[in-house]
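A.B. asks: give me a 3D structure for the following:
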Amino acid sequence: MPLYKTITINETTTAYFWHITEDVTSLFRAVSLSDASLKRLEGMKSESHQKGFLAVRMLLQYLDFTDNDLTYDAAGKPHLMRKPERNPITHHPASITQHISISHSHEFSCICISDEVIGIDLELLKEKTLKITSRFMDVNHLQGLSIADQVAKATVVWGIKESIFKIKNEKGISFPEHIFEDKFDIEAGKCTAELHFNRQIEKFYVQFHLIEGYAFVFSKILM
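C.D. replies: Model prediction:
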């Protein structure tokens, strides 16, 4: 299946979605993997994880990147190298790092590319999430909502916390103790949130979309 959907967050930030309809073999044959990625793939026991991993590479390939353009730092955070560009002064090619965040869930993989530091999360909407809401959010935020809206809101809240965690990527951050979403309505499609950690408070802009039974959440730091 080709690119399924794009969402333009702002003029320098776009999210790309791949609907995974292919089997593992078809995806594997369609991409070119680095030695490091091939080793990671071979270590995955779950077919779902294998598909999600390969679909991310399909998205990169669709955007004219290679698997070698995707690198990971010591903390496991991904970074994307743009194609070499000519420096107008020296006329020598120079690679420029772009920010990328990656997520996949069941039948979809997603990457978001930006000039800013960003985090994304993609989650399947399921009632089972309601059984664990007290572990990661203020359940009062679900009062007065239908079951369907409770599921959607709880899933978005999880996505908010996951996406912010991806931005900071620091040990010790707790979803219920350190990341707090401000009150919001699902219909609004956006909100703000705060991270209280290491004696600092950081504010985040959040945008979210419900897509084909999934919640997609995007976060960035508010300066």
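
A.B. asks: from here on, contacts and neighbour counts on C-alpha atoms
C.D. replies: Will do.

A.B. asks: residues contacting stretch 169-176, please?
C.D. replies: The set of residues external to stretch 169-176 that reach it, using CA atoms under 8 Å, 6 or more residues apart in numbering, is 75, 77, 135, 136, 137, 138, 161, 162, 165, 197.

A.B. asks: just flag the most distant two among those residues.
C.D. replies: 75 and 138 (29.3 Å; CA to CA).

A.B. asks: among the contacts of stretch 169-176, which ones are buried?
C.D. replies: 77, 136, 137, 161, 162, 165 (16 or more other CA atoms under 10 Å).

A.B. asks: other SSEs contacting the helix or strand hosting the fourth one?
C.D. replies: Secondary structure here is read from DSSP states H and E; on that basis residue 161 sits in helix 147-168. Judged by 3 or more CA pairs under 8 Å, 6 or more residues apart in numbering; DSSP states H and E, helix 147-168 is in contact with strand 118-124, strand 179-181, strand 200-211, strand 214-221.

A.B. asks: quick one more, to check against the first:
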Amino acid sequence: MPLITIKKKDKYIYGVWRITENLNSLLNQIRLNKNDENYLSQISNEQRKKQSIAAKITLNQISDKKIYIEYKENGAPFCAEYKNISISHSNIFSIALISDEIIGIDIQHKKTNIKKLKSKFINKRDYNKSFNEIEFLHHNWCSKEAIYKTLNNLKCSFKTNIYIENQNTNFSQGFYVNDDKKINFEINHEKFENYFISIAKKIL
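C.D. replies: Below is the predicted model:
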């Protein structure tokens, strides 16, 4: 089964799906509703369709019940069964998380050009030279993506509104700052094969 891992934590559960199937094989593993069909009809790239379907299957597997995903105007997924779901995908992996708290998840494949991209998302408060720069940059990018998914369409620039501090290979602290608004996050980092995962939990 391509669901390669399920991890259960105190506040959330997530699963990772390795996409080895063709599109029809994935479609045979799930019953789509009208919202699903409409959403998929807007995706022209077959790999993106497979990623989306694999994430839906993963949600059903980790929750042991049928989940019907709906989408907010900003494209963020939600469902009636849980207060919070978060979905991400990169290349051959899809990842999905369920929780009753505000948590975002992101997965990223190791990029060969990450150093060239860092000026787009790294700021002075982020920087940490205490460990491998490539890993630092990937975890930082993942962390900011995970935080962004919790913001519910708040104005956001990765470089000027999101800060990652005290970052190491397993944990960091994140902050969203915009004028007088500040939101704190606890972030856990994981890595497997050539993929990086960050899970950002909003601190209430």
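
A.B. asks: turn the contacts of stretch 169-176 of the first structure into TSV, including distance to residue 1 of the first structure.
C.D. replies: Shown next, in TSV, are the contacts of stretch 169-176 of the first structure (distance: CA to CA, whole Å):
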residue	distance to residue 1 of the first structure
75	32
77	27
135	37
136	35
137	36
138	39
161	30
162	27
165	31
197	42
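
A.B. asks: could you tell me the end-to-end distance of stretch 11-28 of the first structure?
C.D. replies: End-to-end distance of stretch 11-28 of the first structure (CA to CA, to the nearest Å): 33 Å.

A.B. asks: same question, stretch 139-158 of the second structure
C.D. replies: 13 Å.

A.B. asks: ditto for stretch 119-133 of the second structure
C.D. replies: With CA to CA, one end of stretch 119-133 of the second structure sits 14 Å from the other.

A.B. asks: contacts for the helix holding residue 161 of the first structure?
C.D. replies: Contacts of helix 147-168 of the first structure (CA under 8 Å, 6+ apart): 77, 101, 117-127, 129-130, 133, 136-137, 142, 173, 175, 179-181, 186, 193, 195, 204, 206, 208, 210, 215-220.

A.B. asks: just the buried residues of the residues you listed.
C.D. replies: 77, 101, 117-125, 130, 133, 136-137, 142, 173, 175, 179-181, 193, 195, 204, 206, 208, 210, 215-220.

A.B. asks: so which residues of the second structure form helices?
C.D. replies: Using DSSP state H, the helices of the second structure run over 23-27, 34-41, 46-63, 114-117, 133-148.

A.B. asks: what range in the first structure does the last one sit on?
C.D. replies: Read it as helix 133-148 of the second structure. Under TM-score structural alignment, helix 133-148 of the second structure corresponds to residues 150-165 of the first structure.

A.B. asks: next one: the residue nearest the centre of the second structure from residue 23 of the second structure, what distance?
C.D. replies: By CA atoms, centre = their mean, the second structure has its centre lying nearest to residue 106, at 2.4 Å. For residue 106 of the second structure, the distance to residue 23 of the second structure equals 23 Å [CA to CA].

A.B. asks: show me what residue 22 of the second structure aligns to in the first structure.
C.D. replies: In the first structure, residue 22 of the second structure lands on residue 23 (TM-score structural alignment).
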